[in-house]
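# here's my sequence, what's the structure:
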Amino acid sequence: MRNLNLDQVQTLIAIADLGTLAAAAQALHLAPPTVSLHISELESRLGAALVVRGRRQASLTPAGAALVAGGRRLLAGADEVVEQVRRRAQGLEGLVRLGTTAGVSAHLLPRLLDVLARQSPGVDVALDVLGSAEAMARLAAGTLDLAIVALPQATAGQVQVVHWRSDPMVALLPPGWEAPERISAEWLAAHRWMSFGPATQMYRLIAAWFAQAGLSPRPRLELNHPLALRSLVAAGQGAAVLPLEQADVTGGDPDNTGLQVCPLHPPLLRQLGLARRASEGHDAAIQSVLKALESFASS
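Here you go, the predicted structure:
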């Protein structure tokens, strides 16, 4: 048996709801002969009478009533599928696997997800905090869709990396410390300071900054969690060098509230990039996440 024609099923449901073929034709914007043809083809396909045509009213046979009950469910399911396809095509539906470096603050990420929820409420993000090298490897393997990575990164194969944002690095100091307005490498090396671990781009960035001054000091503590480092600074355990993320036009990172935030001399920038596979450049859900990410880009 051939599959049911949903337009014909909809015609039968309209007859059941409105009582006559003429009323169904008017409601569906069909010619009366077309309505009669729909019912005749349904009856032929199913081998059963569906409608009893009276002089003034049309009534359903038991078989017709059964088809109407099931047909309502079929049409509802079809509408849901059409809506899902429409939303997916517009980037309003889908799951995007996003990797992010630990150096992105716990303030910036929620704001990013909030923007995405308002712009594309049907797109979900599965967030994974990874080292940049692991994120690049997972992109190449196809287990991530997008990644926020520390720059520079060597591009390989189908993985593309573009600049996303630049954030000034600052020294975070305990509230009670006496310090100059700008923190030099010599000053910081002479005080207790804490950093990310040696395997991270953040550590290498800070080490290169010290190296410009001919210094190679060792941090008192190594910890790859920005909020934990800030908490230790607030407790007076030492200074930390972290990015100052301008999360929006209203100001800087509120995670630094209560701490002394001092610019570095010479200045130092943390560079972040967006990495993705070139083969998925037209995926609507991924494009929606990229659009949300672009609202947080900085030069």
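
# hey, let's count contacts and neighbours off CA atoms from now on
OK.

# and the longest strand along the chain, what other elements does it pack with?
In the chain, ranked by residue count with DSSP state E as the criterion, the top strand is strand 159-173. Strand 159-173 makes packing contacts with helix 132-141, helix 226-234, strand 239-243, strand 260-265, strand 269-277 when contacts are defined by 3 or more C-alpha pairs under 8 Å, 6 or more residues apart in numbering; DSSP states H and E.

# in the stretch 51-200 of the chain, which spans are helices?
Across the stretch 51-200 of the chain, reading from the start of the chain, the helices by DSSP state H, counting those that start in this stretch fall at 62-89, 108-119, 132-141, 185-189.

# any chance of a markdown table for those helices, columns distance to Val161?
As requested, the helices of the stretch 51-200 of the chain are exported to a markdown table (distance: least, C-alpha to C-alpha, whole Å):
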| stretch | distance to Val161 |
| --- | --- |
| helix 62-89 | 25 |
| helix 108-119 | 19 |
| helix 132-141 | 9 |
| helix 185-189 | 31 |
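
# kindly compare burial across these and name the winner.
helix 132-141 (a mean of 19; mean count of other C-alpha atoms under 10 Å).

# I'd like the structure of this one too, to check against the first:
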Amino acid sequence: MEIHQLKTFVAVAREGSITNASDQLCLSQPAVSAHIKAMEETLGIPLFDRTPRGMSLTAEGQRLLTKAEQTLDAHRELLEEATRIKGRLTGKLRLGAGGSTRSDELGHLLTVLSERYPEVDVELQHGTSLEILNGIRNGHLDAGFYNEAGTPGSELATIEITQFGIYLAAPPGLVSTSNPLDWQALADLPWIGPTTHSCCGQAAETLFKQHQIRPKRIISIDRESVTRTLIAGGVGIGLLHAETAQEAEQCGEIEIISEAQQTVQVLFAYLAGRAENPLLSAASSILREQLFE
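Here you go, the predicted structure:
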């Protein structure tokens, strides 16, 4: 039995005639009659008495009318609930944040997600850019912010959040700022920086290849704040993001001696094959709104 047949049955019962019911339902009179006949054949009982004054419910029809109305109410409620569900997001969004992820973009995303979609749980994991990328690729993370010094992988969908440069910095007075720099002399100094998997580590490797040097000593540090402190303390030279390097130079802590890399992108990324995921779509929309404000 079809829902439209139940609607026809209730309409005829309320209107008391095929003619009035057909007008209400925007159906032809033969169509209304066919619906009633099909119901009676399916149920095996008469629903109406046909009289000169119209359609009158039988005793059986009267008993079924209440059930029919309840069924139509339940059907309507189901559709209304489905509509509400479509407009409401639920679930868990697992986000990764690299060490240099700016707190304003991340904070804005988390705040707006909470306001618009209070039933979405966000699980935030911090890590290096490599850890964030691996998490996205192996499914342990849904999306994340990371630094990209080259070209993003073709399997990723990305949104550029911002860009920054990388500078080579030294303690004040330690390195002659003559042009050109003596790179062989720089190789004799301790270098402070993260592993080659980070943007600064990749920029350092590019410098080594470009100037055909290999430092005698490399101190691996995975926190830029620590790198800044060690450079300022005279431990060695190292790479800093442009904003950090410029601030430290203004404070007299370090000297910028060379540009290591002009552009590193900060990207929000997720697997391109998951672009239709509602949670990822919502997060992407919020970030784009902020970027184009």
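
# can you give me the TM-score here?
Between these two chains, after superposing, the TM-score reads 0.56 (TM-score structural alignment, normalised by the length of the second structure); 247 aligned residues with a C-alpha RMSD of 5.3 Å.

# so what angle separates the directions of the longest strand of the first structure and strand 269-277?
Between the direction of strand 159-173 of the first structure and that of strand 269-277, the angle (axes from the mean of the first three to the mean of the last three C-alpha atoms, to 10 degrees) works out to 150 degrees.

# quick one: strand 159-173 of the first structure to strand 260-265, angle?
Comparing the axes of strand 159-173 of the first structure and strand 260-265 via the same axes, to 10 degrees yields an angle of 120 degrees.

# any buried residues in strand 159-173 of the first structure, and which?
Buried residues in strand 159-173 of the first structure, counted by 16 or more other C-alpha atoms under 10 Å: 159-173.

# what's the answer for stretch 19-26 of the second structure, then?
19-22.

# please apply the same query to stretch 273-293 of the first structure.
Judged by neighbour count (16+ other C-alpha under 10 Å), stretch 273-293 of the first structure contains these buried residues: 273-277, 283-289, 292-293.

# run the chain-centre distance for that stretch.
The chain centroid and the centroid of stretch 273-293 of the first structure are separated by 9 Å, computed with C-alpha atoms, centre = their mean, to the nearest Å.

# gap between the two ends of that stretch?
Its first and final residues considered, stretch 273-293 of the first structure spans 11 Å by C-alpha to C-alpha, to the nearest Å.

# likewise stretch 251-260 of the second structure?
End-to-end distance for stretch 251-260 of the second structure: 21 Å, by C-alpha to C-alpha.

# what residues of that stretch count as buried?
Judged by neighbour count using 16+ other C-alpha under 10 Å, the buried positions of stretch 251-260 of the second structure are 253-257, 259-260.

# picking that back up, of all the buried residues of stretch 273-293 of the first structure, which two lie farthest apart?
Taking C-alpha to C-alpha, the two most distant members of these are Gly273 and Ala284; they sit 20.4 Å apart.

# of all the helices of the stretch 51-200 of the first structure, which one is nearest Gln212 of the first structure?
Ranking these by their distance to Gln212 of the first structure (criterion: C-alpha to C-alpha) puts helix 185-189 first, at 8.6 Å.

# just to revisit the earlier point, which one of the helices of the stretch 51-200 of the first structure lies closest to Glu43 of the first structure?
For the helices of the stretch 51-200 of the first structure, the distance to Glu43 of the first structure is smallest for helix 62-89, at 9.0 Å, taking C-alpha to C-alpha.

# what packs against the closest one?
Using 3+ C-alpha pairs under 8 Å, 6+ apart as the contact definition, the elements that helix 62-89 of the first structure packs against are helix 6-18, helix 284-294.

# can I get those in a markdown table including distance to His38 of the first structure?
What follows is those, written out as a markdown table (distance: least, C-alpha to C-alpha, whole Å):
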| stretch | distance to His38 of the first structure |
| --- | --- |
| helix 6-18 | 5 |
| helix 284-294 | 38 |
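
# so for Val51 of the first structure, which of the ones you listed sits nearest?
Across those, the minimum distance to Val51 of the first structure, taken as C-alpha to C-alpha, is reached by helix 6-18, at 8.3 Å.

# re earlier: looking at the buried residues of stretch 251-260 of the second structure, which is nearest Ser100 of the second structure?
The shortest distance between Ser100 of the second structure and any of those, using C-alpha to C-alpha, involves Ala260 and amounts to 17.2 Å.

# that's a strand at that closest one, yeah?
Yes: according to DSSP: H, G, I helix; E, B strand; the rest coil, the state of Ala260 of the second structure is that of a strand.

# and it, what does it touch?
Contacts of Ala260 of the second structure were listed using C-alpha atoms under 8 Å, 6 or more residues apart in numbering, and they are 165-168, 203-204, 207, 239.

# any idea how far Ala228 of the first structure is from the spatially closest residue to Ala48 of the first structure that is not a sequence neighbour?
Leaving aside its sequence neighbours, Ala48 of the first structure sits nearest to Ala63 (C-alpha to C-alpha, 6 or more residues apart in numbering; 6.9 Å). Between Ala63 of the first structure and Ala228 of the first structure the distance, using C-alpha to C-alpha, works out to 69 Å.

# same check, this time on Asn5 of the first structure
With the distance defined as C-alpha to C-alpha, Asn5 of the first structure ends up 62 Å from Ala228 of the first structure.

# ok, now Ala65 of the first structure?
When C-alpha to C-alpha is the yardstick, Ala65 of the first structure and Ala228 of the first structure sit 66 Å from each other.

# go on, Leu28 of the first structure?
64 Å.

# returning to that earlier point: now the buried residues of stretch 251-260 of the second structure as TSV including distance to Pro194 of the second structure?
Rendered in TSV, the data for those read as follows (distance: C-alpha to C-alpha, whole Å):
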residue	distance to Pro194 of the second structure
Glu253	20
Ile254	18
Glu255	19
Ile256	18
Ile257	19
Glu259	17
Ala260	14
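
# which among these gets closest to Leu47 of the second structure?
Each of those was checked against Leu47 of the second structure using C-alpha to C-alpha; the closest is Ala260, at 86.2 Å.

# re the thing from before, just the ones of the buried residues of stretch 19-26 of the second structure in helices?
19-22 (DSSP state H).

# just send those back as JSON lines, with distance to Leu57 of the second structure too.
JSON lines is the format used below for those (distance: C-alpha to C-alpha, whole Å):
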{"residue": "Thr19", "distance to Leu57 of the second structure": "16"}
{"residue": "Asn20", "distance to Leu57 of the second structure": "15"}
{"residue": "Ala21", "distance to Leu57 of the second structure": "14"}
{"residue": "Ser22", "distance to Leu57 of the second structure": "17"}
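
# many thanks, we can stop here.
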